[in-house]
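Peer 1: here is a sequence together with a model predicted from it:
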Amino acid sequence: IVEGNSAAPAMRSIRGGSFLCSDEHCSGFRVSARMPVAPTSSSNHTGFRCVKNSKNSKY
């Protein structure tokens, strides 16, 4: 890494799981995993998900 190199984007870290893979096949997507990615990268199977109980829920 060269400090002050504005042509190269700084890497970011993604963490957590993926709903795409099972535990047996994608250990890189386990909850404690961290992976370097470019800030402009995206994927349809990583990210955060919000959960809310419905009004009719027993819990």
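Peer 2: Perfect, thanks for sending it. Residues are numbered from 1 along each chain as shown.
Peer 1: going by C-alpha atoms from here, please, whenever you check contacts or count neighbours.
Peer 2: OK.
Peer 1: if I pick I14, what's in contact with it?
Peer 2: I14 sits next to 34-37 when contact means C-alpha atoms under 8 Å, 6 or more residues apart in numbering.
Peer 1: now, which of the residues you listed sits nearest S13?
Peer 2: P36 (4.6 Å; C-alpha to C-alpha).
Peer 1: how about the closest one, nearest residue that isn't a chain neighbour?
Peer 2: S13 (4.6 Å; C-alpha to C-alpha, 6 or more residues apart in numbering).
Peer 1: one step back: okay, and which of the contacts of I14 map to helices?
Peer 2: Using DSSP state H, no member of the contacts of I14 sits in helices.
Peer 1: and here is the other one:
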Amino acid sequence: RDWGADGTTMAWCCTEGERAYVGDRRVIDSLADELTEIVGETVFVELRRRLQP
């Protein structure tokens, strides 16, 4: 969604910046504890299985 006034758009979480997609760990790994807390162990395990490279 556009969050700016008068039709101005805003990039979500700085996704337009070059560093938005850089990291040495996958998000599923770096935020494992947080994701498990949000979705539960069963869903997290299945999500991780489906996202295996």
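Peer 2: Received, thanks. Treat the numbers as computed from the prediction; the structure is a model and nothing was measured.
Peer 1: list the TM-score for the superposed pair.
Peer 2: Here the superposed chains carry a TM-score of 0.18, computed using TM-score structural alignment, normalised by the length of the second structure; 25 aligned residues with a C-alpha RMSD of 4.2 Å.
Peer 1: you'd agree the residue nearest to P36 of the first structure is in a helix?
Peer 2: No - per DSSP: H, G, I helix; E, B strand; the rest coil, S13 of the first structure lies outside any helix segment and is strand.
Peer 1: okay, now it: neighbour count?
Peer 2: By other C-alpha atoms under 10 Å, the residues close to S13 of the first structure number 11.
Peer 1: what of D29 of the second structure?
Peer 2: Around D29 of the second structure there are 10 residues (other C-alpha under 10 Å).
Peer 1: tell me who's in contact with S13 of the first structure.
Peer 2: Contacts for S13 of the first structure (C-alpha under 8 Å, 6+ apart) come out as 34-37.
Peer 1: keep only those of these that are in strands.
Peer 2: Using DSSP state E, 34-37 are the members of these that sit in strands.
Peer 1: can you add neighbour count and give those back as JSON lines?
Peer 2: Formatted as JSON lines, those follow (neighbours: other C-alpha atoms under 10 Å):
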{"residue": "R34", "neighbour count": "15"}
{"residue": "M35", "neighbour count": "12"}
{"residue": "P36", "neighbour count": "11"}
{"residue": "V37", "neighbour count": "14"}
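Peer 1: pick out the most distant pair among the contacts of I14 of the first structure.
Peer 2: Farthest apart among the contacts of I14 of the first structure - using C-alpha to C-alpha - are R34 and V37, which lie 9.7 Å from each other.
Peer 1: now do the longest helix along the second structure: everything it contacts.
Peer 2: Longest helix in the second structure by number of residues (criterion: DSSP H): helix 41-50. Helix 41-50 of the second structure is contacted from outside by 28, 35-36, using C-alpha under 8 Å, 6+ apart.
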